[in-house]
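Participant: Task: produce atomic coordinates for the following.
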Amino acid sequence: MSPIIAVTGATGNIGGRVARLLSDKGTTLHLLARDPSALPDLPGATNVQGAEYANGPALQAALTGADTLLLVSAREAANRVHEHTTAIDAAVAAGVGRIVYTSFLGAAPDCTFTFGQDHWHTEQHLKATGVPFVVLRDSMYASGIPAMAGAGGVIQGPAGDGRVSVVALDDVAAVAAEVLVDPAHDGQVLDVTGPEAITFAEGAKILTDITGREVRYVEETEDEAYASRAHYNAPEFEVAGWVTSYTAIAAGELATVSDTVERITGRPAQTLVEFLRANPDSYAHLLK
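Facilitator: Okay, here's the model as predicted:
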């Protein structure tokens, strides 16, 4: 009997992609999401309700019978670490034997990116359970570069000349799908990156070349970055996460380039140019 793999966030960008890849492999799946009615109808998949990370008993019930879990990190929230640790504890209580967690590149207790600190604390809790695990430290997504430009065609923030090894969502999902079915990677913390590290100025130039519309990178100071985002009236922790994603790049903390994608999937990771050419919807807002 083949192992049952549970996938959280199965309606989202990572979980949805992984679910489809595993279904294509003939894997038996439990799919979980905050809104079960939106789950995809995939061969070999069982739609399971009760996927709120903060609801430990419900999540434990939903995960019962699963052998391996893909724990896709929750949306940014003030209590995000608590949600993650509750979900991990629920999985262990349900008898899940392996957990693959999507973390972030450079996660550390004192990393510049505040949300990266949340990931580090989650990693420590996961390791302390004693359950076999794989941590996937994903770099910033390639889709984030055109998204940051916005309709105005300007990327602005305090990233300086720092570099970031942006990675395509499809590559992240492909790595996750492989490690979920192959326990040879257990105990590893893997950096999942694109094949090159670029500056935002270079990213803006690439977008300009591909779209034919001028896209610029405008450098801000940290104070200017907080001020220019004040109109969103977002919670303080969220704005800090936005701004420190740039300052982490300026500090050189997201410039790591790994061979994880090619080594595990057997094909090269996509460059930003390759990603954009394959995903014109990612920059469609720049053409309006």
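
Participant: can we go C-alpha only for contacts and neighbour counts from here?
Facilitator: Fine.

Participant: hey, where'd the strands end up in the chain?
Facilitator: 4-7, 28-32, 45-48, 68-71, 98-104, 133-138, 154-157, 188-192, 216-219 (DSSP state E).

Participant: Of these, flag the one that's most buried.
Facilitator: strand 4-7 (a mean of 26; mean count of other CA atoms under 10 Å).

Participant: Ala227: neighbour count?
Facilitator: The number of residues packed near Ala227 is 10, by other CA atoms under 10 Å.

Participant: How much space separates it from Ala149?
Facilitator: Note on Ala227: its distance to Ala149, by CA to CA, to the nearest Å, is 18 Å.

Participant: Before we compare anything, build this one as well:
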Amino acid sequence: MTTIAVTGATGTVGGLVARHLAEAGAEARLLVRDPSRAPDLGLPVWQCAYDEGPALGEALAGVDALFFVSGHESADRMADHRSVVEAAVEAGVGHVVYTSFVGAAADSTFTLGRDHGATEDLLRDSGLAWTFLRDSFYAEVFPHFAGEEGVIRGPAGEGRVAAVSQRDVAAVAAEVLLHPGDHADRAYDLTGPEALTLAEIATVLSEVTGRPHRFHDETLEEARASRAHYGAPDWQVDAWVSTYTAIRDGELADVSDDVPRLLGRPALSLAEALTAPR
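Facilitator: Here you go, the predicted model:
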């Protein structure tokens, strides 16, 4: 039986992956920073962080397949990712399934997509077998884009985004982890079934929540000014704004058939993603 390690199990996607694996009776372990937040699934829990090389290496000993959730947004994100890859190599992990991003590359408009591209390069050069799950933006985050006033603000214009449900990403990840040999050295674009403008997304949010939502198309200058009160560093503001400019520039408009092909069912729509029980 394949021994699987799951990072990010205290988060939404990692937690759903862990649940799928537990239900499948897989031999899996959860790698978390805070064991008190780990889901109670009857799986062993190992405490470690991405920047804790020795503890991470110990947790990865004997692991065949690793579910590697990309690290939290930070200035040190690439150092943390490099630490994970190096620990996986040293521990003899056979296969890494990494949550990447659609269009991940050094020139990605979405600035955090550049970190994903660099991490993909690390994995390609590592000698490990890999699978990249290139996720579009998560459908479940769009209510948070709107804020309390129900307005989505950003320089996205008439651009479209084929947002994917976190549930679909987790289901695909579990399928790949349970049969890693069938997915070695492959990249999958994980999207929803349709590409919507932010104005259309606002309409769906209105229908689902019963509260009015709308989209306000900001200029770049307006986008920076409206986020200035957070006091965030420049790199983070750039990431926030580029969320919208990547949509504006058409980099998230393509609809992939990878989710239905891998799961044998249609990808969840935005409305389904927002109303499905958690």
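
Participant: Provide the TM-score value for the superposition.
Facilitator: Scored against TM-score structural alignment, normalised by the length of structure 2, the superposed chains reach a TM-score of 0.97; 277 aligned residues with a CA RMSD of 1.1 Å.

Participant: aligned partner of Ala251 of structure 1 in structure 2?
Facilitator: Residue pairing (TM-score structural alignment): Ala251 of structure 1 is matched to Asp249 of structure 2.

Participant: contacting residues for its match?
Facilitator: 156, 159 (CA atoms under 8 Å, 6 or more residues apart in numbering).

Participant: mind redoing it with 10 Å?
Facilitator: 109, 156-160, 242 (CA atoms under 10 Å, 6 or more residues apart in numbering).

Participant: One more: Ala168 of structure 1?
Facilitator: 138-144, 174, 192-194, 269-272, 274-276.

Participant: out of those residues, which are buried?
Facilitator: 138-143, 174, 192-194, 269-272, 275-276 (16 or more other CA atoms under 10 Å).

Participant: Nearest to Ala234 of structure 1 among the residues you listed?
Facilitator: Met140 (21.1 Å; CA to CA).

Participant: so what corresponds to the closest one in structure 2?
Facilitator: Checking TM-score structural alignment: Met140 of structure 1 goes with Phe137.

Participant: got JSON lines for the strands of structure 1, with distance to Asp118 of structure 1 too?
Facilitator: JSON lines is the format used below for those (distance: least, CA to CA, whole Å):
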{"stretch": "strand 4-7", "distance to Asp118 of structure 1": "21"}
{"stretch": "strand 28-32", "distance to Asp118 of structure 1": "22"}
{"stretch": "strand 45-48", "distance to Asp118 of structure 1": "27"}
{"stretch": "strand 68-71", "distance to Asp118 of structure 1": "14"}
{"stretch": "strand 98-104", "distance to Asp118 of structure 1": "9"}
{"stretch": "strand 133-138", "distance to Asp118 of structure 1": "12"}
{"stretch": "strand 154-157", "distance to Asp118 of structure 1": "22"}
{"stretch": "strand 188-192", "distance to Asp118 of structure 1": "16"}
{"stretch": "strand 216-219", "distance to Asp118 of structure 1": "27"}
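
Participant: what about those, which gets the closest to Glu202 of structure 1?
Facilitator: Among the strands of structure 1, strand 216-219 sits nearest to Glu202 of structure 1 (CA to CA), with 8.6 Å.

Participant: which residues in structure 2 does that closest one match up with?
Facilitator: The aligned range for strand 216-219 of structure 1 is 214-217, by TM-score structural alignment.

Participant: cool, and stretch 159-170 of structure 1?
Facilitator: Under TM-score structural alignment, the match for stretch 159-170 of structure 1 is residues 156-167.

Participant: next one: stretch 83-91 of structure 1
Facilitator: Alignment note (TM-score structural alignment): stretch 83-91 of structure 1 is matched to residues 80-88 of structure 2.

Participant: mean per-residue distance, that stretch to structure 1?
Facilitator: Aligned to structure 1 and superposed, stretch 80-88 of structure 2 gives a mean residue distance of 0.7 Å (mean CA distance after the TM-score superposition for structure 1).

Participant: where do the helices sit along the stretch 1-150 of structure 1?
Facilitator: Taking DSSP state H, counting those that start in this stretch to define them, one finds helices in the stretch 1-150 of structure 1 at 13-24, 56-63, 80-93, 114-128, 144-149.

Participant: With structure 2 overlaid, how far apart is the last one on average?
Facilitator: Once fitted to structure 2, helix 144-149 of structure 1 is off its aligned match by 1.1 Å on average (mean CA distance after the TM-score superposition for structure 1).
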